[in-house]
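> this is a predicted model, with the sequence first.
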Amino acid sequence: MFKNERNQVRAGWLILITFVTMFIAQQVFALPGVFALMVVDFSSLSTGSEAEVLNAFDRHPWVFLLSQGGGTIGGMLITVLLWKFMNKRTLKELGFRGPLKDLGFGLLLGALSIFIIFVLLYVTGNIELLNTFSTPEFSIYTITFLILFILVGFFEEMFFRGYVMSTMANRGNSRWLMYVVSAIIFSLAHGMNPNVSILGLVNIALVGVLFAYMFIATNSLWLPIGYHITWNYFQGNVFGFAVSGLSPHGIYNVSVEGGNDLLTGGAFGLEGGLLATLLIVLGYFATRFYAKNRKHT
């Protein structure tokens, strides 16, 4: 039950231990941000409601970064420590290998994917731009969320692709099983996000498969990390869509109220729409083309 035919602890138990430990570490490392919020905005928290807590964090972006960014760093730290001392592997074996041009292509592909979705929604009248292209609204959120999404991109790819898939590979699991398990865990981890939808969870699973393919095709985490960062950042902090249900603070601000929710994703954000499904599928072909030319070069 606990060990395979090679007398190794099964991959599922290692992943479960790491996931639970990582979750606890995230809560602990997020505490400084929670305490800071109590100092700067205690009166608004008197109701104790989850919505008011989220609104309070939203009003104080640096405190939000301290909490969410701290939790993310805690998760990264636990992933690295358990990978090194429990799995007895190196950071290179976790996926930090290969050329940094993979990171650059990932950043470009993620940004381009969101830009294409924005253009399609704009020209079809499914969104309304609330400020003009010539008047971008830069704010403190532009900086704090850039830092946060960089941390999130590194952390989620380190765990869901690097740790989960590499642990399964080291225990002899098939490639298709690695795809399925990493994608399902990735989707379920977003299941408690605000305004979550069935299509949103399906798309998150699909993009999880895409990230897994990027990882395997390049034998490196750099490409999925880059795509993950700009997919989130351009979605929420450039074009002003919700990111997996979280409130946006874009340089540009859009309204999706008059659009088709099947295309815009509604309150959950672009990840809850069919255009995201399309671009995720196209991302597979873009990755395949890049990986083939990368090997040839």
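All right, it came through fine.

> CA only for contacts and neighbour counts going forward, please
Fine.

> contacts for stretch 263-273?
By CA atoms under 8 Å, 6 or more residues apart in numbering, the residues outside stretch 263-273 that reach it are 121, 126-127, 194-201, 203-204, 235, 241-246, 256-257, 260-262, 274-277.

> now do stretch 141-158
So stretch 141-158 is in contact with 61-62, 65, 68-69, 72-73, 75-76, 79, 94-95, 211, 221, 224-226, 228-229, 232-233, 237, 249-251, going by CA under 8 Å, 6+ apart.

> now do the SS call for residue 87.
Using DSSP: H, G, I helix; E, B strand; the rest coil, the structure places residue 87 in coil.

> contacts only, for it.
Neighbours of residue 87 in contact, by CA under 8 Å, 6+ apart: residue 167.

> against which helices or strands is the helix or strand hosting residue 281 packed?
Element membership of residue 281 [criterion: DSSP states H and E] is helix 274-296. Other helices and strands packing on helix 274-296, by 3 or more CA pairs under 8 Å, 6 or more residues apart in numbering; DSSP states H and E, are helix 101-123, helix 198-218, helix 261-264.

> apply 10 Å and report the result again.
Packing partners of helix 274-296 (3 or more CA pairs under 10 Å, 6 or more residues apart in numbering; DSSP states H and E): helix 101-123, helix 198-218, helix 222-233, helix 261-264.

> what count of nearby residues applies to the closest residue to residue 25 other than its chain neighbours?
Distance criterion CA to CA, 6 or more residues apart in numbering; nearest residue to residue 25, sequence neighbours excluded, is residue 74 at 5.3 Å. By other CA atoms under 10 Å, the residues close to residue 74 number 22.

> check which element follows the helix or strand residue 74 falls within along the chain.
Using DSSP H and E, residue 74 sits within helix 70-85. Sequence-wise, the next helix or strand downstream of helix 70-85 (DSSP H and E) is helix 91-94.

> structure B:
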Amino acid sequence: MRVVRQLVAVVAVSAIGGRSATAALDRNPWLALAVGVLTAVVAVPVYGWVVRRTEHRPSTEVARQGAGAALVRGTVIGAVLCAAVIANLAFLGHYTVDGLGSPTGAVGLFGFMAAAAVTEELLYRGFLFRIIEERTRTWIALTLTGVLFGLAHLLNPHASPVGAIAIAIEAGGMLGAAYIATRNLWVPIGLHFGWNFALGGIFSTEVSGNGTQQGLLDAATSGPALISGGDFGPEGSLYTVVFGVLTTIVFLWLAHRRGHLEPRRPRTERARATTATLAR
């Protein structure tokens, strides 16, 4: 029942907020900004509340202390990674800018990407990763959630099997590793948002085959799908896979140094250890 309650709460917020943000983006960018930010702001306390009620513990993975700094760090990392990919595409002549695009479109995408980053991280890292890790091992949880994350992107309008595989490796692995290294959701949320918003809101490329609206720049990608990502966008590019894997390795190295890669003990065993500690 704990799993069911958490899943229902997270999926409900994701579905309602996600659909509302999508509908708003098609109508008015300022409405999309408001709806997206509201969804992101509401989703976190809902997740924290249901975790506290069902697991009878503080929801430390979304604790307020240090949240701002962690969110900024993740956002900067995501934006820098995106800029590195775009710079390589531009160097090869596969990304060109013709001028200013749509600043209001960037505003709407900010809200849309904020809602997507928060709700997806709460679902995949906050819920699925933790539940799987509790019952198996960290590596299994990282692999399974990465695969599920990639498969979910097959539902997008311009999705492709290659794009889904790339997402599973580069994003599923990197975001999961970011959570393992920090044991909070703020860095993965920031990383997710920074990447998505920079890709669509600033550089105006396709994001995960979603048919993304134009952002700040009037730009276009071209060239072989293996390099540019084709209709799926730069997330299907070999460059993104390489940068994503390298970042994943860095996060896993940090996780190893911090002792976060050790197998998770079953809940019953952890509960006994906690009881024994309190008894002493």
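Alright, I've got the coordinates. What you are looking at is a predicted structure, and each value in this text was computed from that prediction instead of being measured.

> TM-score them against each other, please.
Remark: TM-score between the superposed chains equals 0.76 [TM-score structural alignment, normalised by the length of structure 2]; 257 aligned residues with a CA RMSD of 3.3 Å.

> hmm, who's touching stretch 83-95 of structure 2?
Stretch 83-95 of structure 2 is contacted by residues 77-78, 80-81, 96-97, 195, 198-199, 202-203, 205, 219-224, 227-228, 234-235, 237-243 when judged by CA atoms under 10 Å, 6 or more residues apart in numbering.

> pull up the aligned stretch in structure 1 for it.
Alignment of stretch 83-95 of structure 2 against structure 1: residues 115-127, by TM-score structural alignment.

> kindly report the same for stretch 199-207 of structure 2.
With TM-score structural alignment as the criterion, stretch 199-207 of structure 2 aligns to 235-243.

> ok, back up a step: could you check the distance from the residue nearest to residue 25 of structure 1 over to residue 129 of structure 1?
Applying CA to CA, to the nearest Å, one obtains 37 Å for the distance of residue 74 of structure 1 from residue 129 of structure 1.

> ok, residue 9 of structure 1 next?
Computed as CA to CA, the residue 9 of structure 1 to residue 129 of structure 1 distance reads 53 Å.

> now residue 90 of structure 1
For residue 90 of structure 1 relative to residue 129 of structure 1 (CA to CA), the value is 47 Å.

> about what we covered before: among the contacts of stretch 263-273 of structure 1, the buried ones, what's the ChimeraX command?
Under the burial definition 16 or more other CA atoms under 10 Å, those of those that qualify are selected in ChimeraX by:
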select :121,126,127,194,195,196,197,199,200,201,203,204,235,241,242,243,244,245,246,256,261,274,275,276,277
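
> now stretch 89-107 of structure 2, how far from the centre of its chain.
Distance of stretch 89-107 of structure 2 from the chain centroid (CA atoms, centre = their mean, to the nearest Å) equals 23 Å.

> now that stretch: buried residues?
Taking 16+ other CA under 10 Å as the criterion, stretch 89-107 of structure 2 shows 89-90, 94-96, 101-107 as buried.

> check stretch 184-197 of structure 1 too.
Here stretch 184-197 of structure 1 shows 184-187, 190-191, 194-197 as buried, counting by 16+ other CA under 10 Å.

> quick one: contacts of that stretch?
Defining contact as CA under 10 Å, 6+ apart, one finds that stretch 184-197 of structure 1 is touched by 19, 51, 156-157, 159-161, 164, 180-181, 183, 198, 200-209, 242-247, 265-269, 271-273.

> what of stretch 285-294 of structure 1?
For stretch 285-294 of structure 1, the external contacting residues (CA under 10 Å, 6+ apart) are 99, 101-102, 105-106, 109, 210-211, 213-214, 216-219, 223-224, 279-280, 282-284, 296-297.

> and with 6 Å instead?
Taking CA atoms under 6 Å, 6 or more residues apart in numbering as the criterion, no residue outside stretch 285-294 of structure 1 touches it.

> that stretch vs structure 2, average distance?
Once fitted to structure 2, stretch 285-294 of structure 1 is off its aligned match by 6.2 Å on average (mean CA distance after the TM-score superposition for structure 1).

> three-state assignment of residue 98 of structure 2?
Residue 98 of structure 2 ends up strand, using three-state DSSP.

> correct me, but it touches residue 220?
No: using CA atoms under 6 Å, residue 98 of structure 2 makes no contact with residue 220, being 8.3 Å away.

> check the offset of stretch 32-51 of structure 2 from the chain's centre.
That offset, for stretch 32-51 of structure 2, works out to 15 Å (CA atoms, centre = their mean).

> what residues of that stretch count as buried?
Neighbour count says stretch 32-51 of structure 2 has 32-40, 43-44, 47-48, 50-51 buried, by 16+ other CA under 10 Å.

> closest to residue 17 of structure 2 among those?
residue 39 (5.2 Å; CA to CA).

> pull out the buried residues from the contacts of stretch 184-197 of structure 1.
For the contacts of stretch 184-197 of structure 1, burial is judged from neighbour counts taken by 16+ other CA under 10 Å, and it is met by 19, 156-157, 159-161, 164, 180-181, 183, 200-209, 242-247, 265-269, 271-273.

> that older thread, out of the buried residues of stretch 184-197 of structure 1, which comes closest to residue 35 of structure 1?
Closest to residue 35 of structure 1 out of these is residue 194 (22.9 Å), distances taken as CA to CA.

> the closest one pairs with which position in structure 2?
By TM-score structural alignment, residue 194 of structure 1 lines up with residue 157.

> one more: residue 180 of structure 1?
So, by TM-score structural alignment, residue 180 of structure 1 is matched to residue 143.

> what helix or strand is its match located in?
Assessed by DSSP H and E, residue 143 of structure 2 sits inside helix 138-152.

> that helix vs structure 1, average distance?
Helix 138-152 of structure 2 sits 1.8 Å off on average (mean CA distance after the TM-score superposition for structure 1).

> cool, thanks, signing off.
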